[in-house]
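**Q** turn this into a structure:
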Amino acid sequence: MILKEVFKALDIQIQFMKEEIISNRRYFHMHPEIGFDTLNTEKRVREFLEKEEIEVISSKIGVVARIKGKDHSRMIALRADMDALSLQEENEVPYKSVCPNKMHACGHDGHTAMLLAAAKILQSIRSNLSVDVLLIFQPAEEGPNLGGARIIMNDLEEQGLADKILYIFGLHLFNDFETGKVGIRYGSLMSSTDEFDIKIIGKGGHAGQPHTTVDALSIGAKFVSAVESFMSRGKNPLDPAVCSIGIFHSGSAKNIVAETAVISGTIRCQTESTRESILENLEKILKGICEGFGADYQMEVLRGLPVLINDENATGYAENLVQQAVGDKNIFHIMEPTMGAEDFAFYAQKIPASFLWIGSGNKEKGFINLAHQPRFDFDEAALFTGVKVLCCLAMGV
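**A** I've put the predicted structure just below:
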């Protein structure tokens, strides 16, 4: 348990740093960078860390740094994502993005600013830290492909750092919840993401002579219907999962039976076993229908992010500390997982992890737009909650 005096000291330090925290956030917001192309953001992060005499560790991507506590054989890891989205900002604010078609519309500017502030505070009290603190500033959470977490995780393993990490934590700002609130969830929090592309190959011909053809369009329609039946009857209804067909292209003219059909979609799951079951049965259904009607098929699956599962011990550790930091009335349990995804899941596959939600919505101030929208912005008071939570997570060992 952290003493009340420590919380009071944290509040004083955060209060003293408020202008700096907001200034950093607004700088990142004005200068958004996408995917792995976060060189300017990384430069500012490194300069800040070096100014605070925090050790920057070599890394393939992003910025990784270490604050040395008493025990160098163990670590608490804290991660912030740095990348923005391909979106034209519509907010008219002094810190509006100066980069056309680039915008921090998911709060990553805030995540980076929070971790920098926490790093500064933790560095100033490093002699009181029980273990080292690993700081991870990660690009490409929004992609492309499988994102940046997988690469950094591999890097940590190669450097022998992964085995030293007791717990790893990440935070995400959400306007869905009131500023000052902190959300906790045990078990699955965010979904896996897989995509599939299918081509059904039949035999085209005259619409007046269907018996001489193999109608790919009709076969494709049967496949879509069969998948929907499987999702409602072939899986546990208490285990959330979605299989959505987003693309169906077939046919070229009204009087021609389609020779091919192209079908693409996405699968989102909350358990790895259901994920594997759906992928396996998807091809079984496709193969059976095509064989039954004399068609061939091609199927490609792009395996995406794994399910993000919050470790019980890491989450219990976090809940205890957050409860002390923000009080019982400001902590809530996230009742349902989301079908959104987070590449933080790659860390959670290897290290006991917990991903927390920080409320950043404020109806009175107009912060009501949700993430990935051109008018997204958040209540900057949420930053101070996030900094306090990050510090406590690092100090609680």
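**Q** going by C-alpha atoms from here, please, whenever you check contacts or count neighbours.
**A** Fine.
**Q** now the lengthiest helix in the chain: buried residues?
**A** If you go by DSSP state H, the chain has its longest helix at helix 4-30. Neighbour counts using 16 or more other CA atoms under 10 Å place 7, 10-11, 14, 17, 21-22, 24-30 of helix 4-30 among the buried residues.
**Q** contacts only, for the most centrally placed residue in the chain.
**A** By CA atoms, centre = their mean, the chain has its centre lying nearest to Glu342, at 2.1 Å. Counting by CA atoms under 8 Å, 6 or more residues apart in numbering, Glu342 makes contact with Glu141, Met190, Ser191, Leu305, Leu308.
**Q** of these, which belong to strands?
**A** When those are checked against strands (DSSP state E), the matches are Met190, Leu308.
**Q** now the strands for the stretch 101-250 of the chain?
**A** 131-138, 165-178, 182-184, 187-190, 194-201, 205-206, 241-250 (DSSP state E, counting those that start in this stretch).
**Q** second input sequence below; structure requested for side-by-side comparison:
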Amino acid sequence: MPDLSAQARALQPRTVALRRAIHRRPEVGLDLPHTRDLVLDALADLPLQVHLGVGVGSVVAVLEGGRPGPTVLLRGDMDALPMHEDTGLPFASEVDGAMHACGHDTHVAMLASAARLLSGRRAELAGRVLFMFQPGEEGFHGARHMIDEGLLDPTGPAGRPEWAYALHISATIPAGELHLRPGPLMASADTVRITVRGRGGHASAPHDAADPVPAAAAMIGALQTAISREVSAHDPAVLTIAHLTAGTTTNVIPETAFMEGTIRTLSAPVREQVREIVRRVCRYTALAHGCAAEVEVVSGYPVTVNDPDAADRFTALGREVLGCHRVATMPTPILGAEDFSYVLEQVPGALAFLGGCPAGLDPSTAPANHSNRVVFDESALADGVAVYAGLALDALR
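**A** Down below sits the predicted model:
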């Protein structure tokens, strides 16, 4: 382990070049042909078995160690967000309406350089490393699609992994720090869509109509009250109605109102409880206003749960590679969501956040992930490469 950081720093020019090439040409969703080709070029001269996705633009690469043993999976997601970039970076996005605002370009670059570092030390590996370059993390369930194509099967590209790890860069954590926790790390994320149906009419005569607008407004307040009254304060749950639309002009009561939002929870029982609350509250609030409500709950990502043993190994490895002062245990989960949760449902593993706050900025006020102005400190990439490689070396000693 002691020379991992030095080896990662030696690869830094290659890591940064790949990151910037990906950043300039961001791609959204499950089909990422340009990004995939950049990954394939970066891996082309390495002793890897490469497999391409069938229904999605994924890349899976397998490194066989010098001795038999288990498989460890390392994940890097590849997709961007559908948003405009306003960073002013010399390598800013050249694609209108697409930006690597969540740092997935750094994940790909770090994982590719970790594959290069480990290829040079394959004799030390008792087993194999499965490099998972994944599309469609930003709401497209890319990890689930890869699992459906056999990623984790015993007969898959590298057999069933024994451990699975991932890094996620964060612009609001000091550069080079590693933050994680055992147990729930990130929330489940469901979408709720509610259509309130009333009876349209003239705005001057609401008594002759069944106005869906006050019914929808009442639902929003009733939902917040129900969450605070029915869900235990010890079980975090967030319900946010973020979009509400109704009507076309000032003197017409519309027939329908529509609203949608997100549900975030940290356990499966509370997730189902909140879904039931939404259906019940909307139905009976609508009835109280002489309207009807159609409620659709669209399942999103599950809770991201770090296996306690894997999190402990991740923490110990981070301290060994980066130093004890640069590894912190998170006191609480965050309510963002991650589709690496699909992998962690089936394989013991852990995800950790790698700090990437630029020098001179306060992490508490720096533009955060998903901001149109987010910038990541590229010096942290060498730390990520070293940690990725260290996780594999540790698991396959």
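**Q** can you give me the TM-score here?
**A** Here the superposed chains carry a TM-score of 0.90, computed using TM-score structural alignment, normalised by the length of the first structure; 389 aligned residues with a CA RMSD of 2.3 Å.
**Q** for Thr338 of the first structure, which of the strands of the stretch 101-250 of the first structure is the nearest?
**A** Closest to Thr338 of the first structure of the strands of the stretch 101-250 of the first structure is strand 187-190 (CA to CA; 5.1 Å).
**Q** residues in the second structure aligned with the closest one?
**A** Aligned using TM-score structural alignment, strand 187-190 of the first structure spans residues 183-186 in the second structure.
**Q** check stretch 345-364 of the first structure too.
**A** Stretch 345-364 of the first structure maps onto residues 341-360 of the second structure, going by TM-score structural alignment.
**Q** and the matching stretch, what's buried?
**A** Quick answer for stretch 341-360 of the second structure (16+ other CA under 10 Å): 341-344, 347-358.
**Q** which stretches of the stretch 151-300 of the first structure form helices?
**A** 216-233, 272-293 (DSSP state H, counting those that start in this stretch).
**Q** now those as JSON lines including distance to Lys164 of the first structure and mean neighbour count?
**A** Listed next are these as JSON lines, based on distance: least, CA to CA, whole Å; neighbours: other CA atoms under 10 Å:
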{"stretch": "helix 216-233", "distance to Lys164 of the first structure": "41", "mean neighbour count": "17"}
{"stretch": "helix 272-293", "distance to Lys164 of the first structure": "26", "mean neighbour count": "16"}
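**Q** can you show me the strands along the stretch 251-397 of the second structure?
**A** 252-253, 256-265, 292-298, 304-306, 327-329, 349-357.
**Q** could you say which one of these comes nearest to Ala114 of the second structure?
**A** Smallest distance to Ala114 of the second structure across these (CA to CA): 15.0 Å, for strand 349-357.
**Q** that closest one vs the first structure, average offset?
**A** Using mean CA distance after the TM-score superposition for the first structure, strand 349-357 of the second structure ends up 0.9 Å from its aligned counterpart in the first structure, as a mean over the superposed pairs.
**Q** and that strand, what does it pack against?
**A** Applying 3 or more CA pairs under 8 Å, 6 or more residues apart in numbering; DSSP states H and E, one finds that strand 349-357 of the second structure contacts strand 163-174, strand 178-180, strand 304-306, helix 308-322, helix 380-395.
**Q** what kind of secondary structure is Arg74 of the first structure in?
**A** With DSSP: H, G, I helix; E, B strand; the rest coil as the basis, Arg74 of the first structure sits in strand.
**Q** residue in the second structure matching it?
**A** So Arg74 of the first structure corresponds to Pro70, using TM-score structural alignment.
**Q** just checking, its match touches Pro154?
**A** No. Between Pro70 of the second structure and Pro154 there is no contact under CA atoms under 8 Å: 11.3 Å.
**Q** looking at these two, which is more packed in?
**A** Pro70 (19 against 11; other CA atoms under 10 Å).
**Q** ok, that one - contacts?
**A** Ala126, Gly127, Arg128, Pro161, Glu162, Leu396.
**Q** let's go with 6 Å and repeat that
**A** Gly127 (CA atoms under 6 Å, 6 or more residues apart in numbering).
**Q** over to Asp339 of the second structure?
**A** Contacts of Asp339 of the second structure (CA under 6 Å, 6+ apart): Glu137, Ala143, Tyr301.
**Q** 10 Å - rerun?
**A** Going by CA atoms under 10 Å, 6 or more residues apart in numbering, Asp339 of the second structure touches 77, 136-144, 186, 188-189, 300-304.
**Q** still on that earlier bit, the strands of the stretch 101-250 of the first structure into TSV, with extra columns for distance to Arg46 of the first structure and mean neighbour count?
**A** As requested, the strands of the stretch 101-250 of the first structure are arranged in TSV below (distance: least, CA to CA, whole Å; neighbours: other CA under 10 Å):
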stretch	distance to Arg46 of the first structure	mean neighbour count
strand 131-138	10	25
strand 165-178	20	22
strand 182-184	28	24
strand 187-190	30	22
strand 194-201	35	20
strand 205-206	64	16
strand 241-250	41	16
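**Q** which one in the first structure is aligned with Arg275 of the second structure?
**A** Using TM-score structural alignment, Arg275 of the second structure pairs with Leu279 in the first structure.
**Q** right, and its match touches Thr193 too?
**A** No. Checked against CA atoms under 10 Å, the pair Leu279 of the first structure and Thr193 is beyond contact range at 11.5 Å.
**Q** common neighbours of those two, please.
**A** Ile267, Arg303.
**Q** alignment lookup: Phe137 of the first structure to the second structure.
**A** Phe137 of the first structure maps onto Phe133 in the second structure, by TM-score structural alignment.
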